[in-house]
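A.B. asks: quick one, fold the following:
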Amino acid sequence: MTNTSPLLSVGDLRVEVGERTVLDGITLDIQPGSLMVLMGANGSGKSTLGLTLAGHPRYRVTGGSAQFNGQDLLALKPEQRARAGLFVSLQSPPDIPGVKNGLFMRSALNAIRESHGETPLDAFDFLKDARALASELGLDAKLLSRPVNEGFSGGERKRNELLQLALLKPRLALLDEIDSGMDVDGVRAVVKLVQGMRAQGTAFVMVSHYLQLIESLTPDAVLRLDQGRIAETGTLALAQEIARTGFARNSETAEV
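C.D. replies: Predicted structure coming up:
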C-alpha cells in the first residue's frame, strides 16, 4: 500500500433508519486500488453503509463525515455520487419493468461520460462493448434487450451487476454479497473482474462471507461489524477465524 491520500475517508458516521440507529460511529479509510471485506451477522450494518454512501433517502445521516476523492460525499445527490465514480451493487437487485437493460446501462454510462466532458457512445458502439463484456462474464447478451432484471435468475442478476461495474469503471465499488446466487464460474468471473479493475486503480469494499472468494481476492483489510460498529479489524486471518468460529463465538473472543 502506498502513502497516498484516501479515496474514501469515513469519519464517525452515524445513520438512522426510522427511529433506529443502524450505524453508530463508523470510521474507515479506503486507498485507491485497495480491497476491504466487510463481515458481520445479519443486521450489523453492512448493507446500510453502502446504501448510505450511495445516498439512499431512507438512510438518515445524523453525524460524521464522508469524503470521496476530495469532495464532501454526503453533500452530493445520488446521481452526482455516481458520476464522481461511486458504484454500489445491491444485495437483491430489483426489476425495472419497461426499461430495457441495454438502454439503462448506456444511459448511465453516457451520463458519466458527459460529466467528464467525453462524447456519448451511440447504440452501436455501446452494444459492441457490452456484448463483448457480457460474454467474458458468462451473461447471455440477449438479456441486454430485456427489461432490467425481469425474469432473470439470481445468478443472472449478479452477473448483470458485474456487467454494469465493468462498463462504468468506477473509482470505488461497494459490492454487497455479489457472490450470492453465483455458481463456480460466476465466482471466478467476480475474482477475474475485481483483480483486473484493482490493477487499474479501482478500490473495492465487499460484503461477503464466502471464504473461498475472500481468499482468492487477498483483501488488504477485513472488518467485522457488530451492532453498527467496527468490532474488529484484521487481515485474511480474521475472515478465516470467523469462518471457523462464527460470529457469536468471535464476539466473545474479541471482548476478552
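A.B. asks: only C-alpha atoms from now on, for both contacts and neighbour counts.
C.D. replies: Will do.
A.B. asks: buried residues in the helix or strand residue 134 falls within, which are they?
C.D. replies: Residue 134 is part of helix 123-137 when elements are defined by DSSP states H and E. Neighbour-count burial for helix 123-137 flags 126, 127, 130, 131, 133, 134, 137 (criterion: 16 or more other CA atoms under 10 Å).
A.B. asks: to the chain's geometric centre, what's the distance from that helix?
C.D. replies: Distance of helix 123-137 from the chain centroid (CA atoms, centre = their mean, to the nearest Å) equals 22 Å.
A.B. asks: strands of the chain, residue ranges please.
C.D. replies: 8-17, 20-30, 35-40, 60-68, 71-72, 86-88, 96-100, 147-148, 172-176, 203-207, 221-226, 229-234 (DSSP state E).
A.B. asks: now mean neighbour count too, for those, in CSV please.
C.D. replies: Putting the strands of the chain into CSV (neighbours: other CA atoms under 10 Å) gives the following:
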stretch, mean neighbour count
strand 8-17, 19
strand 20-30, 18
strand 35-40, 24
strand 60-68, 17
strand 71-72, 14
strand 86-88, 23
strand 96-100, 13
strand 147-148, 22
strand 172-176, 24
strand 203-207, 24
strand 221-226, 22
strand 229-234, 17
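A.B. asks: second chain to compare with the first, below:
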Amino acid sequence: MSEVLLNINGLKTAVEGKEILKGLDLKINKGEVHIIMGPNGAGKSTLANTLMAHPKYERVEGDITFEDEDITELKTDERAKKGLFLSFQHPEEVPGITVENFIRSAKIAKDGQLIKFLKFDKDLKNNMKELKIDPEYAKRYLNVGFSGGEKKKNEILQMLMLNPKLAILDETDSGLDIDAIRVVSEGIKMYANEDNGVLIITHNTKILENLKADYVHVLVNGKIVKTGDASLADEIEKNGYEAFKAEAM
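C.D. replies: Have a look, this model is predicted:
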C-alpha cells in the first residue's frame, strides 16, 4: 500500500469563470501535517473547497488522487466516505438538529454501518471533555448561539468523532484567543497519527507554537511558490509575503 495519501497534480480551479488555482501541485503522505499559508485571495479556501467538490468551484484542469484512487470526478459525499473531512472557516448554524444527532448521523453515513451507541456516547463525552466543551452542548442545536470559538471547537469535535483519513482544516484557528488555539491544537494532536494526514490552512502562526508541522507551503496567486519546514512560518511572520509575491509573478 502506498504511503501517499493525497496527490494533487496541476490543479486549476475557477470560480464564476475566474481562474483562482493556476496549476497547483501538492503531495501529502500518511503521518504528515502540512500547513498552507498565503495572503488574502491567494486561493487557500478555494483549494479546500475544491478538494471537497463544492459545486461553486469548477475544476478546469488537473487531477486529485486519494490513496492511489482518482477521485477527481467524485461528489462531495463520495469523497467524505473515502475519508476526506473539511472543517469550515465559517461553520453554519443548523436549527433543529442537535450536535449529538448531527455527528451520529454523519458517522453512520460515512462508515455505512450502525454504530454502538454506548461507545459513541462515551467517545463523544470524552472528546468534549478534552476540547473543554460543556457536555450540555451535545443537546443544543448545531452551532446555534455558539460563539466563534465554540463553533471552531465543534468542528474539531466532529473530526475526532468521524476519524477521517485526511482532515482539511480551513482557518480553524481564525478568531480564536490563545487558550482556544491551544485547545484546538491539542485536538489536532489527538487526531493525528501515522495512518492519517492533516492539511491546515491558516493566516496565524500561533497554531504552530503548539503543533509540529512537517511542511509549510506558501500559496500565492493560485500556486505553491515555496515549501519548507516550520521555520518558513517564522519567516512569514517576520517579513510578510512580499518576497513570495515576486516569485509568483
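A.B. asks: which residues are contacting the helix holding residue 134 of the first structure?
C.D. replies: 102, 106, 140, 141, 159, 162, 163, 166, 167, 186, 189 (CA atoms under 8 Å, 6 or more residues apart in numbering).
A.B. asks: now, the most widely separated pair of those residues?
C.D. replies: 106 and 186 (23.2 Å; CA to CA).
A.B. asks: coming back round to it: to residue 112 of the first structure, which of the strands of the first structure lies closest?
C.D. replies: Of all the strands of the first structure, strand 86-88 sits nearest to residue 112 of the first structure, with 10.7 Å by CA to CA.
A.B. asks: chain center to that closest one, what's the gap?
C.D. replies: Distance of strand 86-88 of the first structure from the chain centroid (CA atoms, centre = their mean) equals 6 Å.
A.B. asks: what's the average distance of it to the second structure?
C.D. replies: Compared with the second structure after fitting, strand 86-88 of the first structure deviates on average by 0.5 Å (mean CA distance after the TM-score superposition for the first structure).
A.B. asks: against which helices or strands is that strand packed?
C.D. replies: helix 46-54, strand 172-176 (3 or more CA pairs under 8 Å, 6 or more residues apart in numbering; DSSP states H and E).
A.B. asks: one more time with 10 Å
C.D. replies: helix 46-54, helix 78-83, helix 154-168, strand 172-176, strand 203-207 (3 or more CA pairs under 10 Å, 6 or more residues apart in numbering; DSSP states H and E).
A.B. asks: can you lay out the ones you listed as JSON lines showing distance to residue 249 of the first structure?
C.D. replies: What follows is these, written out as JSON lines (distance: least, CA to CA, whole Å):
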{"stretch": "helix 46-54", "distance to residue 249 of the first structure": "19"}
{"stretch": "helix 78-83", "distance to residue 249 of the first structure": "38"}
{"stretch": "helix 154-168", "distance to residue 249 of the first structure": "31"}
{"stretch": "strand 172-176", "distance to residue 249 of the first structure": "24"}
{"stretch": "strand 203-207", "distance to residue 249 of the first structure": "20"}
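A.B. asks: quick check: closest non-adjacent residue to whatever residue of the second structure lines up with residue 243 of the first structure.
C.D. replies: Aligned by TM-score structural alignment, residue 243 of the first structure pairs with residue 237 of the second structure. With CA to CA, 6 or more residues apart in numbering as the criterion, residue 237 of the second structure has its nearest non-adjacent residue at 7.0 Å, and that residue is residue 205.
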